[in-house]
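S.K.: Provided below for reference: sequence and predicted model.
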Amino acid sequence: MQTSKRSSRLLDALDCSPWGASSGRSRRAHGAARTLYTPEERRRRDVSPWTMVQGVLAPFQFAVFLVSLALVTRFLLTGEGLEVATWSVVIKTVVLYAIMVTGSIWEKEVFGRWLFARAFFWEDVFSMLVLALHTAYLYVIWAGIGDGRAQMMLALAAYAAYVFNAAQFLLKLRAARRDEAGWNDRGHPAQGAAG
């Protein structure tokens, strides 16, 4: 446990990039850790119906992704099932749009910004790349650009970006849970944490 704390402090000291906060490590300013949510943001998060919507859509999207990935991989390995693989990517993209729109509404309710709130800035930046790749796939299908294999390779690129982005959000969820452990029953920061 002590080694873990030492290594976290060392990483915080050496990490001068903005990615440390995205991976769940807190940057220290004047000796105090910055929590993911302020007390008011935490309250708004807890009462927002969009929190539940995001909690349902995220695992649903991941399940759709796994099915689609299997179908895309099957096509790339066997050359069979292009139509069903194509539809699976289209469905995955529609679900992505749904989670992006509802996530933006959630971010506005909790942080007062539609996108790029401090707490989720880098996740939102990478989400734009994920959205762009999925949208490019839809355009390629609509315009009939390339053959099935090239289209499925674009889908795989979009899926690789999605996996990275999902990992960012999972790490942020881990950081939020760690922050929660630092709060006592009255909703005040535990000793040594800053709000």
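M.R.: Yep, it's here. On a predicted model such as this, the values are computed, not experimentally measured, just so you know.

S.K.: drop to CA atoms for contacts and neighbour counts, all remaining ones
M.R.: OK.

S.K.: report how many residues lie close to R9.
M.R.: Counted by other Cα atoms under 10 Å, the residues lying close to R9 total 16.

S.K.: need the contact list for it.
M.R.: Contacts for R9 (Cα atoms under 8 Å, 6 or more residues apart in numbering) come out as none.

S.K.: alright, now check it against this:
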Amino acid sequence: MKGAGQKHGQTAALYTAEERQRRDASVWTIVQGVLAPLQFVVFLVSLALVLRTLSTGEGTFPADASIVVKTLVLYTIMITGAIWEKVVFGRWLFAPAFFWEDVFSMLVLALHSLYLVMLLAGLGSAEQRLMVALAGYAAYLVNAGQFLWKLRMARLQGSADLQAVSA
């Protein structure tokens, strides 16, 4: 049996059979499946508020509030994601199958956390804070793309495994 990250035909297997079983049985998979689209909706609303504030100079409070909400949702999805990795892979973070996604997640967390420090400590101007938030949002989009790619790879692996079993 090939382990996660090892070659499976021409592509690297994302999950071993045991990991896939733990993933499919875990409530944390459902939690991630609910939080990820919720975070994206919060991101879209916040992005609109931030861009409005940067373009008009008005609405700083709603923009700041939306970034705080986005950051809290991010922290929640990161904590539950670490629990999910522990359940599925036996590691809190940086499981080989999701190593680079976790590395980039740390950048996303760092930028969102920097924004919070700036807001709470009164550091920088509102525009500077919002630019840090936009950098965090850009990193979030890259990270979300990484996870969507892995979701697609997992589905393709599942389809290939089903075809191999039925052949």
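M.R.: Yep, that arrived. If you're wondering where the values come from, they're calculated on a predicted model, not measured in any experiment.

S.K.: now the residue mapped onto L130 of structure 2 from structure 1: how far from S88 of structure 1?
M.R.: Correspondence of L130 of structure 2 to structure 1, assessed by TM-score structural alignment: M152. Separation of M152 of structure 1 from S88 of structure 1 (Cα to Cα, to the nearest Å): 11 Å.

S.K.: before we move on, what about I99 of structure 1?
M.R.: 17 Å.

S.K.: again with F116 of structure 1
M.R.: 29 Å.

S.K.: the more surrounded of these two?
M.R.: S88 (21 against 16).

S.K.: show me the residues around the residue nearest the centre of structure 1 that make contact.
M.R.: Residue closest to the average C-alpha location in structure 1 (Cα atoms, centre = their mean): F169, at 3.4 Å. By Cα under 8 Å, 6+ apart, the residues touching F169 of structure 1 are E123.

S.K.: hang on, the earlier thing: contact partners for the match of L130 of structure 2?
M.R.: By Cα under 8 Å, 6+ apart, the neighbours of M152 of structure 1 are V72, L76, T86.

S.K.: what lines up with the first one in structure 2?
M.R.: If you follow V72 of structure 1 across to structure 2 using TM-score structural alignment, you land on V50.

S.K.: how about its match: what's its closest non-neighbour residue?
M.R.: Closest residue to V50 of structure 2 apart from its sequence neighbours, by Cα to Cα, 6 or more residues apart in numbering: A63 at 5.1 Å.

S.K.: so how far is Y115 of structure 2 from that neighbour?
M.R.: Relative to Y115 of structure 2, and taking Cα to Cα, A63 of structure 2 is found at 12 Å.

S.K.: for structure 1, what's the longest helix?
M.R.: Among the segments of structure 1 that qualify as a helix by DSSP state H, the longest is helix 148-181.

S.K.: after that one comes which helix or strand?
M.R.: strand 193-194 (DSSP states H and E).

S.K.: what helices or strands is that next one leaning on?
M.R.: When contacts are defined as 3 or more Cα pairs under 8 Å, 6 or more residues apart in numbering; DSSP states H and E, strand 193-194 of structure 1 packs onto strand 32-34.

S.K.: average offset between the strand it packs on and structure 2?
M.R.: Its aligned residues in structure 2 lie a mean 3.7 Å from strand 32-34 of structure 1 after superposition (mean Cα distance after the TM-score superposition for structure 1).

S.K.: where in structure 2 does the helix or strand following that strand fall?
M.R.: Later in the chain than strand 32-34 of structure 1, the nearest helix or strand by DSSP H and E is helix 39-47. Helix 39-47 of structure 1 corresponds to residues 17-25 in structure 2, going by TM-score structural alignment.
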